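Undergrad: Quick one, structure for this:
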Amino acid sequence: MKFSQWIGFTILAFCVYILWNIRQLLLLLFTAAIIANFLNHGVQLLQRIGMKRGSAVLSSILLSLIVLSGFFLIIIPPFAEQLPELFKLVSLGLDQLILTIKDFILRLDPELIKALPNSQQVVEQLEPLIQIIAGQGLSVFYTTLGIPLTLLLLFALTLMLLVNPSAYRQGFIRLFPSFYRKKIDHILTECDRSLQGKLTRILFKMVMITMLSFIGLSLLGMRLTLAQSMLAGILTFIPNIGPVLSLIPPVAIALLENPWKSLSVFVLYIIFYLVISIIESKFVAPLLIENRKSILPAVTLLAQVFFGISFGVLGFFLALPLALVAQVWLKEVLVKDILDQWKSNYNYSHQEFTSELKKK
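TA: Predicted coordinates:
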């Protein structure tokens, strides 16, 4: 490599090192950008009906604050009150579930039970990973500004990005060479479309599973229906793993009352998710303009592990939007602009090599 190329590579490596050391703050900025982007679509909708930009931004912020205030004042107190009892009942239900599984295995083959790990061994194996994710996720709060100031910083960043998003967008585009700025603008548009469509669908699923869980568990006479339905809605935000985790509390609690009741709860949740998927694909998806290239489930799972280890709890919850953005950038920059344009003489070289082998 030439001297100038070495200088460029050194500067690039130094920038990557700096960015990695401030990755938690960058993740906070990414979170603010997602929230601001989501609110900006509401602002644009208000502008289409004749409202000015400033009034639309103010109305969107006030409406968001009213919804959040009502949520924290009306729903959060009873949810927080039921949560400790929920964890206690889930723990008892899981113990009962383990005993039921062991009893079933003993009836099939008594020797098989020796090969299965107990709950303590499973916890010991998962503990290092949990500590890494939890420690990384909380470090941004207790090593930088603290929880109140971090949330205030998140609110301030969201507000600033929402008030004048075009200025920040243009400033980011200008960080790239002039010949590539049009492509960067296209990439940001694709990221916006992908995030808007996917996050809207996830929000729809969260609201629907919360409502259906509350109604279904109430009809079955389950305890702590509000806490269970809220927890199911929150876990739905996590793809692949979330729906599975949302089944554990209601099934475990129902098992304490009656094994057949736990089976009924399990079937009920399966029906909920099937109904929500049908409604989403038939009515919600056609209304959205989004990038139709979805992420494969295995890739999503690997992204959750990677971002969870790298960024902690917040990275684990934001794994899907991070993976969506990463997919667009890799597709547009690495695949289209580098790999697809990479011309080689492979065919000629291969034919030449084959002919030389024949001569020998």
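Undergrad: Please count neighbours and contacts with C-alpha atoms only from this point.
TA: Fine.
Undergrad: which ones are touching Val325?
TA: Applying CA atoms under 8 Å, 6 or more residues apart in numbering to Val325 gives the contacts Cys191, Ser194, Leu195.
Undergrad: Need the nearest residue in space to the first one, chain neighbours excluded.
TA: Pointing back at Cys191 there. Distances taken as CA to CA, 6 or more residues apart in numbering put Val325 closest to Cys191, at 5.6 Å, once the chain neighbours are dropped.
Undergrad: Could you list the residues in contact with stretch 224-235?
TA: The contact list for stretch 224-235 (CA under 8 Å, 6+ apart) reads 78-80, 82-83, 86, 205-214, 217-218, 242-243, 245-247, 249-250.
Undergrad: ah, wrong one, I meant stretch 177-191
TA: Ile173, Arg174, Phe176, Asn291, Leu324, Val325, Val328, Trp329, Glu332.
Undergrad: Find the residue closest to Pro321 in space, skipping its chain neighbours.
TA: Leu195 (6.4 Å).
Undergrad: got the buried residues for the strand or helix carrying the one you found?
TA: Using DSSP states H and E, Leu195 maps to helix 181-219. Going by neighbour count (16 or more other CA atoms under 10 Å), the buried part of helix 181-219 is 181, 183-184, 187-188, 190-199, 201-202, 204-214, 216-217.
Undergrad: by how many degrees do whichever helix or strand comes after that helix and helix 181-219 diverge?
TA: Next along the chain after helix 181-219, taking DSSP H and E as the criterion, comes helix 225-235. Interaxial angle, helix 225-235 versus helix 181-219 (axes from the mean of the first three to the mean of the last three CA atoms, to 10 degrees): 160 degrees.
Undergrad: And helix 225-235, how far out from the chain middle?
TA: Remark: helix 225-235 is offset 17 Å from the chain centroid, using CA atoms, centre = their mean, to the nearest Å.
Undergrad: So what touches the helix or strand that comes right after it?
TA: As assigned by DSSP H and E, the chain's next helix or strand after helix 225-235 is helix 241-257. Outside helix 241-257, the residues that touch it by CA under 8 Å, 6+ apart are 86, 89-94, 96-97, 222, 228, 231-233, 235-236, 261-263, 265-266, 269.
Undergrad: Alongside the first, I'd like the structure of this one:
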Amino acid sequence: MFVRRVLIVLGLAALVFLLWQLRIILLMLFGAVVIASIFRAVADWLCSTARLPAKVATGLSIVLVLGTVGGLVGLFGAHIGQQVDELAKALPAAWAALEAQIGNFGLSNQFERLMASITTPGGSSLSGFGRTLLSIGGGIADLVVVIFAGIYLATQPNFYRIGAIKLVPPARRKVAAEAMHESERALRLWLKGQAIAMIAVGVTTGVGLWALGMPSALVLGLLAGLLEFIPFAGPIIAAVPAVLLALVVGPDMALWVALLYLVIQQVEGNLLSPLIQQYAVDLPGVVLLFSLIGFGTLFGTLGVILAAPLAVVTMVMVKRLYVIETLDTPTPIPGESKG
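TA: Below you'll find the predicted structure:
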């Protein structure tokens, strides 16, 4: 009996170690699930509105989603590429302007020490540039893998769902199936609400910057909309290049741009998000914040990007499998009254 227990403990430890080594692969799999949820949501809408067969609707949804993304890239790609080039050329001057403004306040030495503390010592700028290119190339390759995996999951959802449920002991398979269904429903609702918020923030930011006379308003608005996917950190990251670029124009422009981003985020956080959450999924701010920190610590940049959808699924699983099933305590499941 003792030997058996030791073997079980060693087996569990080996399993945990293996999962930890494969954590990035597992996170990419979750990203594929998110992509598949988008395809499936569009396919279900086509089934209900156009009365199409499920397989035809799924194939059409994949073509529509990827075609829309490709069409937008083709339509605005050249203009965005030109603005990105202008932004890349202007940012060094913007950084110099920032250093000059800091020097005017007599904080140059403190700023230099701060930058030295966050800059990795050693290595040439050429090697750093090479590492950046490799990182970008690897990220693009991972994205391609995630998209194709999402296509496979979307075309045969029942096959993979049943396969996953079969890994659960027979007595708990019904509960596992319910938890998976509720997680998918909550994830779809969150994605729907997040898409609305991203479009609203991207459009208002781009229009606002254009009205202020800022260069590269289109690409900065697109960046703000995309980074809205990342809670808390995304809007801050999106505001940094805009404020830096505004410093090239002048301190007054930088102030107006910073105020614009602040107002948009206040409106989004206090007006738009509560309205969206009435029809989507309401994630408490504390849960989002610590999910961002926790998943970022565990998985790095990819964990930060997927922190919010991971938090949605984790919350559903904890409520269904632990609070309801283990503790026998009734609790609402995110999205259950909005399905």
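Undergrad: on that earlier part again, Pro148 of the first structure: which of the contacts of Val325 of the first structure is nearest?
TA: Using CA to CA, Leu195 comes nearest to Pro148 of the first structure of the contacts of Val325 of the first structure, at 27.4 Å.
Undergrad: Can you find the partner of the closest one in the second structure?
TA: Matched by TM-score structural alignment, Leu195 of the first structure corresponds to Leu187 in the second structure.
Undergrad: quick one: contacts for its match?
TA: For Leu187 of the second structure, the contact set (CA under 8 Å, 6+ apart) comprises Val34, Ser37, Pro309, Val312, Val313.
Undergrad: Put together JSON lines for the residues you listed, with secondary structure on each row.
TA: Putting the contacts of Leu187 of the second structure into JSON lines (DSSP: H, G, I helix; E, B strand; the rest coil) gives the following:
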{"residue": "Val34", "secondary structure": "helix"}
{"residue": "Ser37", "secondary structure": "helix"}
{"residue": "Pro309", "secondary structure": "helix"}
{"residue": "Val312", "secondary structure": "helix"}
{"residue": "Val313", "secondary structure": "helix"}
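Undergrad: Tabulate the residues you listed (TSV), appending distance to Glu325 of the second structure.
TA: Converted to TSV, the contacts of Leu187 of the second structure look like this (distance: CA to CA, whole Å):
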residue	distance to Glu325 of the second structure
Val34	26
Ser37	26
Pro309	23
Val312	18
Val313	16
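Undergrad: Among those, which pair sits farthest apart?
TA: Farthest apart among those by CA to CA are Ser37 and Val312. That separation is 13.3 Å.
Undergrad: Relative to Lys336 of the first structure, how far out is Tyr346 of the first structure?
TA: Tyr346 of the first structure is 19 Å from Lys336 of the first structure, where distance means CA to CA, to the nearest Å.
Undergrad: neighbour-wise, which of these two wins?
TA: Between Tyr346 of the first structure and Lys336, Lys336 has the larger neighbour count (other CA atoms under 10 Å), namely 13 against 9.
Undergrad: which SS class is that one?
TA: Per three-state DSSP, Lys336 of the first structure ends up helix.
Undergrad: what do you get for the one 5 residues further on?
TA: Reduced to three states with three-state DSSP, the structure at Gln341 of the first structure is coil.
Undergrad: Buried residues, stretch 353-360 of the first structure. List them.
TA: Buried-residue list, stretch 353-360 of the first structure, by 16+ other CA under 10 Å: empty.
Undergrad: Next: stretch 252-268 of the second structure.
TA: Using 16+ other CA under 10 Å as the test for burial, stretch 252-268 of the second structure gives Met253, Ala254, Val257, Ala258, Leu260, Tyr261, Ile264, Gln265, Glu268.
Undergrad: Ok, stretch 128-139 of the first structure next?
TA: Ile130, Ile132, Ile133, Ala134, Gln136, Gly137, Leu138.
Undergrad: again, but for stretch 279-291 of the second structure
TA: Tyr279, Ala280, Val281, Asp282, Leu288, Leu289, Ser291.
Undergrad: The first one corresponds to which position in the first structure?
TA: Counting by TM-score structural alignment, Tyr279 of the second structure corresponds to Leu287 in the first structure.
Undergrad: Compute the distance between its match and Thr200 of the first structure, please.
TA: 11 Å.
Undergrad: again with Ala303 of the first structure
TA: 20 Å.
Undergrad: can you check Arg193 of the first structure too?
TA: The separation that Arg193 of the first structure has from Thr200 of the first structure, given CA to CA, amounts to 11 Å.
Undergrad: repeat for Leu26 of the first structure
TA: Leu26 of the first structure is 23 Å from Thr200 of the first structure, where distance means CA to CA.
Undergrad: Can you classify Val42 of the second structure as helix, strand or coil?
TA: Secondary structure for Val42 of the second structure, judged by three-state DSSP, is helix.
Undergrad: so which helix or strand takes in the closest residue to it other than its chain neighbours?
TA: Of all residues not flanking Val42 of the second structure in the chain, Ser61 sits nearest, at 5.5 Å (CA to CA, 6+ apart). Applying DSSP H and E as the criterion places Ser61 of the second structure in helix 54-104.
Undergrad: and the next element down the chain from that helix?
TA: Sequence-wise, the next helix or strand downstream of helix 54-104 of the second structure (DSSP H and E) is helix 108-118.
Undergrad: Which secondary structure elements does the following helix or strand past that following helix sit against?
TA: Toward the C-terminus, helix 108-118 of the second structure is succeeded by helix 125-155 as the next helix or strand (DSSP H and E). Secondary-structure packing of helix 125-155 of the second structure (3 or more CA pairs under 8 Å, 6 or more residues apart in numbering; DSSP states H and E): helix 23-50, helix 54-104.
Undergrad: now these as a markdown table including mean neighbour count and distance to Leu133 of the second structure?
TA: Listed next are those as a markdown table, based on neighbours: other CA atoms under 10 Å; distance: least, CA to CA, whole Å:
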| stretch | mean neighbour count | distance to Leu133 of the second structure |
| --- | --- | --- |
| helix 23-50 | 19 | 20 |
| helix 54-104 | 15 | 15 |
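Undergrad: May I see those arranged in JSON lines, with distance to Asp328 of the second structure as well?
TA: Below are those laid out as JSON lines (distance: least, CA to CA, whole Å):
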{"stretch": "helix 23-50", "distance to Asp328 of the second structure": "28"}
{"stretch": "helix 54-104", "distance to Asp328 of the second structure": "37"}
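Undergrad: Quick one: closest of the ones you listed to Pro157 of the second structure.
TA: helix 23-50 (8.6 Å).
Undergrad: And for stretch 97-104 of the second structure, what's in contact with it?
TA: So stretch 97-104 of the second structure is contacted by Ser108, Phe111, Leu244, Leu247, Val248 (CA under 8 Å, 6+ apart).
Undergrad: so stretch 231-247 of the first structure aligns onto which residues of the second structure?
TA: Stretch 231-247 of the first structure covers residues 223-239 of the second structure once aligned (TM-score structural alignment).
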